[in-house]
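Engineer: show me the folded form of this:
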Amino acid sequence: MDVIKSKIKSALNYIITFFRWVALAGITGCVGGFIGAVFHKSVEFATEIRALDDFMIFLLPLGGLFIAMLYKRYNMSENTGTNHIIDSMRTEDKVPAVIAPLIFVSTVITHLFGGSAGREGAALQLGGGIGSQIGRIFHLDDKDTNVIVMCGMSGVFSALFGTPLTATMFAMGVISIGITYYSTFVPCLVSSIAAYVISLHFGIKPFRYVLSSVPELSLNSIFYTVLLSALCALLSIVFCVTMRRTEALYEKIKNQYVRILTGGIIVVVLTLIVGTRDYNGIGMDVIEKAMNGDTKPAAFLLKIIFTALTIGAGYKGGEIVPTFFIGSTFGCLFGAAVGINPGFCAAIGLVSLFCGVVNAPIAAIILSIEVFGSDGLLLFAIASSVSYMLSGYYGLYRSQKIVYSKLKTEFININAK
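Structural biologist: Modelled structure (predicted):
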C-alpha cells in the first residue's frame, strides 16, 4: 500500500510540476513575444527612418552620448549586457529590472543612427529581464528563477527571429558548453512557441531563406563543406579576438562619454571612407544578396571592423546578426572562388560561423533547418561539428563556461576567451 501511495505521489509531483512550468513559461513567452514584437517593429522603424536620410549617420556620436547618459543615470555599467545575464545564472546576483527598458531604448538609438549591431543581444537581455521580473512576481527560488530567465531568453529570441526550436536549444546550451540543461526543455520550448505565435500575430516575418540549389552529398561537397567550415572557425576566432581587443583599446579612454563619442565619430568617418551604408545597422539586405550569390570581396572584413568599433565603444545591440552577415558574405565569396553554388556556401558560412562564435552546435544545426529547410541537413551538420571543434575556446560571451573539453571527455571549466 505504501509503495502504491509513493508512486501516486511521485506521479502527481510530475504532473503538477509539468502544468506549473507550462503556465509560468506560457506567461513568460506571451510577455516576451509581445515585447519582442514591439522591439522588432521599433528597430525596423528606426532602420527605415535612417534609410530615408543619409544625414542620420552624423548624429551617431550624439546618440552614443544619450546612451551613456541613460546608463549613468540608472547606475548601470556600460558593460552590463548578455554577460551579466549569463553570470546571474551561476551567482545570487539578480538581473536588474531596469536592464530591459535600457537595452530596448539604447538598441533602437544605435540602429536609428547607423551603428553596426544586431538585436539578439537585446533579445537575450530583454528576455532575461522579463524572466527575472516574473520570477520576482511569483516568488520563485533561485533555481526556478534561473529557469524562468532562460525561458525569457528563448522567448524573445524566438519572437525576433521566428526560430522557436533554435531559441530553445540556444538558451539550454549557451550558458555552459558541454552541458545541456534538459530540465529546462519543456519550459523553454513552451516559452519559445508562445512568443513565436505572438510575433506572427503582430506580423513579424520569420527569418527564412529558400536556397536555389543544394548539392548532393558526395566526397566533393563534403570536402568543400569541411574546408569552408574550417575557415569559418578561424574567422570566428578572428571576430571574437577583434571584438575583445577593440573593447580593450576603447577602455583606455576612461571617460565613458568621451569613449562612446570617439567610437561614434570613428564609425561615421569610416562610413564616409567606404562610401556605402551597407555596414551600418543590421544589414539584412546584404545577407539576402549573399544568399542570392552576390557579395563584395571585403564585405565580411568590413562588417567585423564596423561591429567591433560600434559595440566596443558602448553602443548596444548584439553580435549574432553581424555574425550572420559575416558568415554569409564570406561563404558566398568562398563559393564563387571555388566554383560551388555561392548561395549554398553563404548558408553554410552563416551556420558555421554562428556555431563558432556561440559554441552551440545543436542550436546551429536546428537553425539550418528552421531557416533553410532540411535539404542538405547532413552538410550543415558537418559544418557545425567542424566549426565547433576548430573554433577552440573562443566565444562572443566571456561569461560563457566551457565545462567540458572539445577534444576529449575531460572536465576543464574555463571561461570563453
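
Engineer: rest of the way, CA atoms for contacts and neighbours
Structural biologist: OK.

Engineer: in the stretch 201-350 of the chain, what residue spans correspond to helices?
Structural biologist: Listed from the start of the chain, the stretch 201-350 of the chain has helices (DSSP state H, counting those that start in this stretch) covering 219-250, 256-274, 284-291, 299-313, 320-338, 342-358.

Engineer: flag every buried residue along the longest one.
Structural biologist: Just to be clear, that refers to helix 219-250. 222, 224-244, 246-247, 250 (16 or more other CA atoms under 10 Å).

Engineer: and what of the fifth one?
Structural biologist: Buried residues in helix 320-338, defined by neighbour count with 16+ other CA under 10 Å: 320-336.

Engineer: sequence B follows; please return its structure for comparison with A:
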Amino acid sequence: MLARLRLLLFAAIGGALTGAISFSFLKGLDWATRTRVAHAWLLWLLPLVGLAVGAVYHYWGGHAKGGTPYVIEQGHIFTHGVPSRMAPMIWGGSVLGHLAGASVGREGAALQMAGSATDTAARLGRLSNVDRRTLVIASLAGGWGGVFAVPFTGVAFALQMTRKHRWRALLPSIVSAFTAKWAVDALGYSMSARPHLPALSLSWSLPFKLLLAGAAFGLLARVFVWALHLVKRRMGHWVKWPPARPIIGAAATIGLAALVGRGYLGLSTPLLNQAFAGLHVHWYEPLLKLVFTLIALGTGFVGGEVLPLFVMGGTLGGAIAPGLSVSGPLLATTGSVAAFSSAAGVVLTGLVLSVEQFGWNALLPAVIVGVGAHLAAGKPGLYVTHH
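Structural biologist: Coordinates of the predicted model:
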C-alpha cells in the first residue's frame, strides 16, 4: 500500500513538473511566433538555428536523440531511463526552431519534456526500474494534459502506446495528466478555444461521405509517415555529418517560403482556425504544410509531428468538404484528429480527443471518419520503437 501511494506521489510530482515546464514552453512558443511574425528577417537565421540544434544533438544528445519514440520505448522495456538533458534540449530546440520558422509541432516536445522531468524525479527518489517504467508511461499522459489541456486524451494515449504494462500505469497516468493540466491552469495560461460541433443532421449518404473523407485523411497520414522516414533515411545516407542536414532543410524552407508564402511556417494555426471556421481552403494547403513539415523534421529540426498533422488533416477536410457537400467545420475538426490518430495507430485516443476538444456531438462522425482513416493508413509508423 505504501509503495502504491509513493508511486502516485511521484506521478503527481512528475505531473506538476510537467505542468510547470509546459507553461514555460507554451509561453516560449507564443513569444517565438509573435516575434517571427513581427520580424520577417528572422527566417534568414533558420540555417544558423539548424546548425546549432543539429550540433547540440549530435555531440551532446546521447539518448535524447531518440526523441518521442525513445520515451515510449522506455515505457515498454525500461533500459537506461529518459535522460535529464532531454527536457532542456527539446525545449530550446523547439522554441528556436519556431522563432526562425521551422514547420514543427509541440506535442512531441511535450512528451519528451514530461518523460525527462518525471524520470529525473523518480531517479532522484531512487525508485525501482519497474516504478520508473510505470512513471514514464504516466508521463505520456502528463504531456498531453499539460501542453494540450486534454487529460482524458493523455490517459488514453499512454495506455494505447504502452499496452503491456498499461493497467498498472492507469491510476498514475490519471494523476499525472490532471496534475499537469491543473498546474498549467494555475499558472494562468489560457488555451485557445476550439469549436463545439452542433448536433449532427443525419442522412442516408452522410456515413458514406464520412468514410470517404476518412480514407482521404488516412492516405494523407500514410504518405506523411512514409515520406518522413524516407527523407530521414536519404538525408542520413547523403549527408554524413548530422549538423549539416538542418542547414539543407533551412535552405529548402527559405526557398519554398519565397515561392508560396510564409503561412506554412511554425505551427500554422491560422490555417487550422480558418478551416474550423468553415472558410474557403485551397486544395494545395494541406500538401504544402506536409512538404514544409517533411523538410523540417526530415532534416533534423526538433519539435513534434502532432500539430502539423492536425493542420494537414484540418485543411484537407476544409478543402474536400464542398465537393462532398458536407459541413466544412465537421470535416475539418474530425479530419484534424483522424490524420494524427491514423498515423500513430491510436484510434481510441482519437475518439477521446475529438470529444474532449469538440464536444459529444463529434463522437459519431469521429467514429466513422476514424475507421475510414485507420483502414486507409495501414500499419502505423509515426512512433517507431525497437520494441
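
Engineer: TM-score for the pair, please.
Structural biologist: Taking TM-score structural alignment, normalised by the length of structure 2 as the basis, the two superposed chains have a TM-score of 0.94; 384 aligned residues with a CA RMSD of 1.8 Å.

Engineer: related to what we said a few turns ago, so which of the helices of the stretch 201-350 of structure 1 is nearest residue 150 of structure 1?
Structural biologist: Closest of those to residue 150 of structure 1 is helix 342-358, at 15.8 Å (criterion: CA to CA).

Engineer: what helices and strands are in contact with that closest one?
Structural biologist: helix 219-250, helix 284-291, helix 320-338, helix 361-372, helix 377-390 (3 or more CA pairs under 8 Å, 6 or more residues apart in numbering; DSSP states H and E).

Engineer: please repeat the previous calculation with a cut-off of 6 Å.
Structural biologist: Other helices and strands packing on helix 342-358 of structure 1, by 3 or more CA pairs under 6 Å, 6 or more residues apart in numbering; DSSP states H and E, are helix 219-250, helix 320-338, helix 361-372, helix 377-390.

Engineer: can you tell me what residue 259 of structure 2 aligns to in structure 1?
Structural biologist: Under the alignment (TM-score structural alignment), residue 259 of structure 2 pairs with residue 273 of structure 1.

Engineer: ok, that match - how many residues close by?
Structural biologist: Counted with other CA atoms under 10 Å, the neighbours of residue 273 of structure 1 add up to 9.

Engineer: could you do residue 187 of structure 2 as well?
Structural biologist: 12.

Engineer: just give the nearest non-adjacent residue to it, would you?
Structural biologist: For residue 187 of structure 2, ignoring the flanking residues on the chain, the nearest one in space by CA to CA, 6 or more residues apart in numbering is residue 23 at 7.2 Å.

Engineer: which element is the one you found on?
Structural biologist: Secondary structure from DSSP states H and E places residue 23 of structure 2 in helix 2-38.

Engineer: list the buried residues of that helix.
Structural biologist: Residues of helix 2-38 of structure 2 classed as buried by neighbour count (16+ other CA under 10 Å): 7-8, 10-26, 28-29, 32-33, 36-37.

Engineer: give the next helix or strand downstream of it.
Structural biologist: From helix 2-38 of structure 2, the next helix or strand downstream (DSSP H and E) is helix 46-60.

Engineer: mind telling me what the residue nearest to residue 187 of structure 2 corresponds to in structure 1?
Structural biologist: Here residue 23 of structure 2 is matched to residue 37 in structure 1, going by TM-score structural alignment.
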